[in-house]
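[1] build me a structure from this.
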Amino acid sequence: MNDADALAQREIALVDLLDRLLAGGVVITGDLTLRIADVDLVRIDLNALVSSVSAEVPSPFQDLDYEEPA
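    Next comes the predicted model:
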């Protein structure tokens, strides 16, 4: 059995897989177009970054000053 077969046979728990993906971050990209008779009716573009949050990494939004609406 070679290394490629060994990797294909290896089982990984879903929790471990999610932990690995979130540790490095995952980018989800997709396009959806609803078309009738060659006329585009609805187009949805999806770009999402999914990542874990760590208390050791500061938020990039801490420096922004928000004013309360009057």
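
[2] C-alpha from now on. contacts and neighbour counts both.
    Fine.

[3] which other residues reach the lengthiest helix in the chain?
    Longest helix in the chain by number of residues, with DSSP state H as the criterion: helix 14-24. Outside helix 14-24, the residues within contact range by C-alpha atoms under 8 Å, 6 or more residues apart in numbering are 50, 51, 52.

[4] next, the second sequence, to be compared with the first:
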Amino acid sequence: MTSTGSDPLAERQVALVDLLDRLLAGGVVISGDLTLRIADVDLVRIDLKALISSVSAEVPSPWEVGP
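    The predicted structure is shown next:
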């Protein structure tokens, strides 16, 4: 497939550090389900929901600081 110039971002390279910086600045939500099943019987089910974001003085941590 050749580039016709219609999509200027098609060949743009982004450093991993820049990508992580942009994702953490706004926050990332990760969710997933994992089920261990044998012979159509669910043995273990894990639901995962995680919020990953940066914390700064403008946006403090939601957890209180210990003594």
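
[5] what's the TM-score here?
    For this chain pair, the superposition-based TM-score is 0.81 by TM-score structural alignment, normalised by the length of structure 2; 61 aligned residues with a C-alpha RMSD of 1.5 Å.

[6] the following helix or strand past the longest helix of structure 1 relative to helix 14-24, how many degrees between them?
    Using DSSP states H and E, the next helix or strand after helix 14-24 of structure 1 towards the C-terminus is strand 26-36. For strand 26-36 of structure 1 against helix 14-24, the angle by axes from the mean of the first three to the mean of the last three C-alpha atoms, to 10 degrees is 100 degrees.

[7] in structure 2, which residues correspond to strand 26-36 of structure 1?
    Using TM-score structural alignment, strand 26-36 of structure 1 corresponds to residues 28-38 of structure 2.

[8] mind reading off the mean deviation between that stretch and structure 1?
    Compared with structure 1 after fitting, stretch 28-38 of structure 2 deviates on average by 0.3 Å (mean C-alpha distance after the TM-score superposition for structure 1).

[9] hang on, residue 33 of structure 1 packs against residue 42?
    Yes. The criterion here is C-alpha atoms under 8 Å, and residue 33 of structure 1 meets it with residue 42 at 5.7 Å.
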